[in-house]
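Colleague: Here is a sequence with its predicted model. Questions after.
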Amino acid sequence: MDREERIKRHLAYLAQEKADELEKNKSLIKAFIDYCKQFEIDLNSSNFDYQQGLGILCNSKDIVLKINPEITTDKEGLFDFHHLLKTYTKKSFSEGALFADNYIIFANSYYRRGFYENNNFAPRFIDHFWRHDFQENEVSLALDLNRVRIDTEGPILIEEDTWYGANFSENIATIKDGVTNLRPPQYLNEFELDFVFASAFALDVYWYSYEKIKVFQALEFKQPNVTIKIEGNSYFPVRYVHAEYDLDKETFRHFDGAIQFYTEAEYYERRENNFNSKVKGEYQVKSMSKKLFKINGDFSVDDWIKFTSHFFAKNPLILEYFEGKEPDHLVPYLEAFKKEKGIT
């Protein structure tokens, strides 16, 4: 059996599985349709889907806001995490999900592997977010507003992963202001870049200071073959992190992350200019963007390292920046690639 035939059979299996699961859950779907009528949401069978690992999904514009009008967003489209936990329940082994009696809501799909809504969450930012003790912080995050899961007792997808946070021992106060540009080795081809660098093109880091505050910013550019479709248009996704360190208190006081969506022209211009286009110390963002999380209040250096390392999931450049060298797990792969290409 050749590869094309295997793919054909696999797709046929998935289609049959979806049909079987939707048929098996007809009563559950009808009950949820009836439940939503009280919120003046008109649903039918076309609003429901099944995905392996995600279960029976109801897709409808802003359904999360409509079935729970008590939860509201701030001006950046984020939700107060503490308020969410008073309304919904966290469960073990279900990081990224919040449970009501008859439906489940999710963290935003841009936290998922490859930014794709039907994948599992990328390692391990959401896991740490769900397990962290934020009692001393104001904390908020973005949600997937347009779908909920309705088989609340269904199976969950658990994936093992070997992505770990970075080691870091440098004193924040002693870090020099300025821009650092990191790139993967130029001898890697597209497949190798995808395999060991998660298709990273660059990671640009910028520190600057004002008064008693030291500011960290980082931009992650992917290779130009990585794009996202939004309302029929293609954009280049660029992950962005911003944090503020209080030099007197020796702790971070603010931390947030976003994903920016560049047009082709913006992408090629910005990836070369990186933070050199800054104005008055602040990186100016004119592209379309989506804020994904925000944490205010004392936040330790160790926690900042952990969350930043996992926000830039699978990109060894962030580990290289924090540790000052290529990660140990990467060295055998790079040596093998160089040997194959005759590079000494």
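Modeller: Happy to help now that I have it.

Colleague: switch to C-alpha atoms for all contacts and neighbour counts from now on
Modeller: OK.

Colleague: would you list every one of the helices in this structure?
Modeller: Remark: helices assigned in the chain by DSSP state H are 3-24, 26-37, 63-67, 81-87, 125-131, 190-197, 264-273, 301-311, 316-323, 331-341.

Colleague: Please give the number of neighbouring residues around the closest residue in space to S234 that isn't next to it in sequence.
Modeller: Spatial nearest neighbour of S234, excluding adjacent residues (CA to CA, 6 or more residues apart in numbering): I228 at 5.5 Å. With neighbours defined by other CA atoms under 10 Å, the count for I228 comes to 17.

Colleague: next up, a second structure to put side by side with the first:
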Amino acid sequence: MLKFLGVINSDKVNKYNMRFTVGSLESAYSDNWKWGVPSFLNHDHLKPIAWSLVCALYFEPGMVRTANLTYVPENDSESKLIGSQIQKYYIEKTTEFISPYKNELLKRLKPYLSRDYKFCATESAAVIDKGIAKRVFPEIFETDDKHGLVLLSKLNPVAPGIFERDGLLIYASSFFRRSFSRLNTLNTPFLKRFQEISLSRQLNSKIALDPDMVGLADSLHEVFEFQYWWGPLFNEKLDDIPNGVSIHKSNQKDIIFTDIESTEFWWYEQDGRKTFECEEVVTRPSLGISDTSYGCRFVHSMIDQHSNEPFHLDGAIRIYDEEKILKRWDVDISNSGKDTEYIKIWRLDGNISVSEWKELISHYYRDNMLVGEYFGGKDNLKDFKPELLVKENNTAPLSEYVPTHMEKGEGIRIALSYHARTSERNTRRKIRVTNSLELNNSRVRYVEADTLEIIKKLRKRGETLNVPPNTEIIAFEDMLINFPLFLHRGSQAVRDANVTLDVIHELCCSWRDRHDDRAITFNIGIEYDTKEAVFSFAGHIDDLIKWFNFSGSRFPSQESEIGLWCETAAKFLTDNFPESNDKPKLGELLNSSGMLHFERRFLSPKDYELYMDEKNKAVGVEIKMLRSETEVVKEIKNGHLQVAPAFIVTKSECSKCGSEYRFCDCSKYIENDVVEIMQKVWCIGVFWTKRKA
């Protein structure tokens, strides 16, 4: 499967003017980290395309984000796997939500149920059964409207498109839902404005209700999609628009998401009145109706010739079968005729301002940007032009060579990820190897050489920790370090984790005292009651020392305190460092395991040659560069871009103290020994860096 890293939420105010606290982001993650959720094309639950899991909470100065991993199938077998997972998800989530309300719902509706009823849990605990709403509330559905529309004034709205009577809920027609399916949410942006405008202006307003669905009022909850949808700004001059048909077509990308091939706008005169019709033309069946029916949203309106303002506006669905939609694709709206099934679902009569008229039409066509495009709408909140990641002159940016690094003063980054507990319980503290690379045509696991410094310092404190078997120790000769995951288990797990944190603090202080310009990542895992929490950190050692000296850096003593720890950590970052604005970018620092990592970009063996520099008693590197890469050459000459070797730390003995290199305090500073290592061709590659040791 394809795997993508993305962001699904943050603690910033979103375009719905809502903000999630850091604690609520952690709580939502804690509740759902095991299971994941389906991903749908354009929020349409009849178009499942992938499966998403929360990867981590990502903290930077000024913002906390929820990062997710999305798995997209590439073949039929993977699609079936995703499909079965989604089906299981629906069954479990519906059962879980319905359970507390099931008995009361059945008690209230028992006299009206047929044998074919089923449960639904979109906006509330509800029952779907043919004609049940009409049987429960016949007085509401009694209407003299030839289309079966109900006066809005007869209803008690408790949410957009949802109405309460005697503790039960009635819903707007399923034609207000994507693909006209009850698995999808109602068109809240439209229904909210429809109700607000109708009630504030006392217009004669009517709406179609769903005759086949009744819910329990006590179970009503608001559903947030957070798909960005906007009500455009328009001018008011309808009389300037000439009669005729205008057609706006979707690009190929938008068609994939919306199934809308085009939207057609027709102005004409009828009985001396200026009249407007608008219809979208779809390319795929509307599965909420059937797999052979094509539902196209339709609007009709009439304009008062004296005030030049609308006095009538209604919306409908025109349903084409396969034969008729083929004909519809070949003609425009003025020549399409009326030979379709026509279902009116809302109507407004009275003085409607032009701005309200355009707003309602725009929201009715949710997900269809062509309507706003036709009306000349401009979105002041969002620029839809994608960001250019590569310079127009095609010169490779420096990030192509050094993907991530962090400077002093840029603050630290934190990632919190949750994982399943393992059954192995034989050690209180262990190293879990998180890194591997290709070596001699096979993949080897490794830890970086400075991990040995952590082991030695822990042993001096009477603590135990060992490098796992079959693990290489590799020294990268730059000033970046990616420590492995230090996992802590048992009743003393939190205490042990704080000791490991103290050792890393001590090591960072010794580097600072040597004036090292060094940045590191490290990962502390703690097994709590129900899951394993991994706290991952990245930053320059000077900035990390600020964190270590902060009392809130101590790990939560209980699982229930993690949310508060997250709030405290986020506040510390914001209060002590400048807002980072996603620098370095989340996707360059956070990996799919939910941990932070400074990536190294190795040169291809054909792009360099190693040689022994006898004068300097060091290994030299000769780089082969294309003359056209002038920017890169300039960066190399200026010292902003360098190369450094990586080599395996051997088990040879130190010439000074006689101990094994891996646990020797002096060997790494003995020039001759390092040269000897290089001469034996234990160098495994050369990589780009901004910090050469």
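Modeller: Alright, I've got the coordinates. Note that the structure is predicted; figures quoted are calculated from it, not measured.

Colleague: Drop the TM-score for these two in here.
Modeller: Scored by TM-score structural alignment, normalised by the length of structure 1, the superposition of the two chains gives a TM-score of 0.80; 311 aligned residues with a CA RMSD of 2.9 Å.

Colleague: what stretch of structure 1 does the helix or strand containing W51 of structure 2 fall on?
Modeller: Under the assignment given by DSSP states H and E, the secondary-structure element containing W51 of structure 2 is strand 48-60. Using TM-score structural alignment, none of the residues of structure 1 align to strand 48-60 of structure 2.

Colleague: State the distance from whatever residue of structure 2 lines up with the residue nearest to S234 of structure 1 to I325 of structure 2.
Modeller: When structure 2 is aligned by TM-score structural alignment, the residue opposite I228 of structure 1 is L287. Remark: distance between L287 of structure 2 and I325 of structure 2 (CA to CA, to the nearest Å) = 15 Å.

Colleague: hang on, the earlier thing: correct me, but the match of I228 of structure 1 touches R178?
Modeller: No - proximity of L287 of structure 2 to R178 does not meet the contact threshold set by CA atoms under 8 Å, at 9.5 Å.

Colleague: ok, which stretches of structure 1 are strands?
Modeller: 48-51, 55-59, 79-80, 97-99, 104-107, 138-141, 143-149, 178-182, 200-210, 213-222, 228-230, 233-246, 251-262, 288-299 (DSSP state E).

Colleague: quick one: the shortest one to structure 2 mean distance?
Modeller: This points to strand 79-80 of structure 1. Taken against structure 2, strand 79-80 of structure 1 registers an average deviation of 1.0 Å after superposition, with mean CA distance after the TM-score superposition for structure 1.

Colleague: do the longest one as well
Modeller: In this overlay with structure 2, the average offset of strand 233-246 of structure 1 from its partner residues is 1.2 Å by mean CA distance after the TM-score superposition for structure 1.

Colleague: got the buried residues for that strand?
Modeller: Neighbour counts over strand 233-246 of structure 1 (16 or more other CA atoms under 10 Å) mark 235-246 as buried.

Colleague: Which one of the helices of structure 1 lies nearest to E211 of structure 1?
Modeller: Minimum separation from E211 of structure 1 across these (CA to CA) falls at helix 301-311, 19.7 Å.

Colleague: one step back: possible to save the helices of structure 1 as a markdown table with distance to S169 of structure 1 and mean neighbour count?
Modeller: Putting the helices of structure 1 into a markdown table (distance: least, CA to CA, whole Å; neighbours: other CA atoms under 10 Å) gives the following:
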| stretch | distance to S169 of structure 1 | mean neighbour count |
| --- | --- | --- |
| helix 3-24 | 48 | 12 |
| helix 26-37 | 52 | 15 |
| helix 63-67 | 42 | 18 |
| helix 81-87 | 30 | 14 |
| helix 125-131 | 21 | 17 |
| helix 190-197 | 24 | 16 |
| helix 264-273 | 29 | 14 |
| helix 301-311 | 9 | 20 |
| helix 316-323 | 8 | 21 |
| helix 331-341 | 22 | 13 |
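
Colleague: could those go into JSON lines alongside distance to S109 of structure 1?
Modeller: Written out in JSON lines, the entries for those read as follows (distance: least, CA to CA, whole Å):
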{"stretch": "helix 3-24", "distance to S109 of structure 1": "21"}
{"stretch": "helix 26-37", "distance to S109 of structure 1": "23"}
{"stretch": "helix 63-67", "distance to S109 of structure 1": "14"}
{"stretch": "helix 81-87", "distance to S109 of structure 1": "17"}
{"stretch": "helix 125-131", "distance to S109 of structure 1": "11"}
{"stretch": "helix 190-197", "distance to S109 of structure 1": "21"}
{"stretch": "helix 264-273", "distance to S109 of structure 1": "22"}
{"stretch": "helix 301-311", "distance to S109 of structure 1": "13"}
{"stretch": "helix 316-323", "distance to S109 of structure 1": "22"}
{"stretch": "helix 331-341", "distance to S109 of structure 1": "30"}
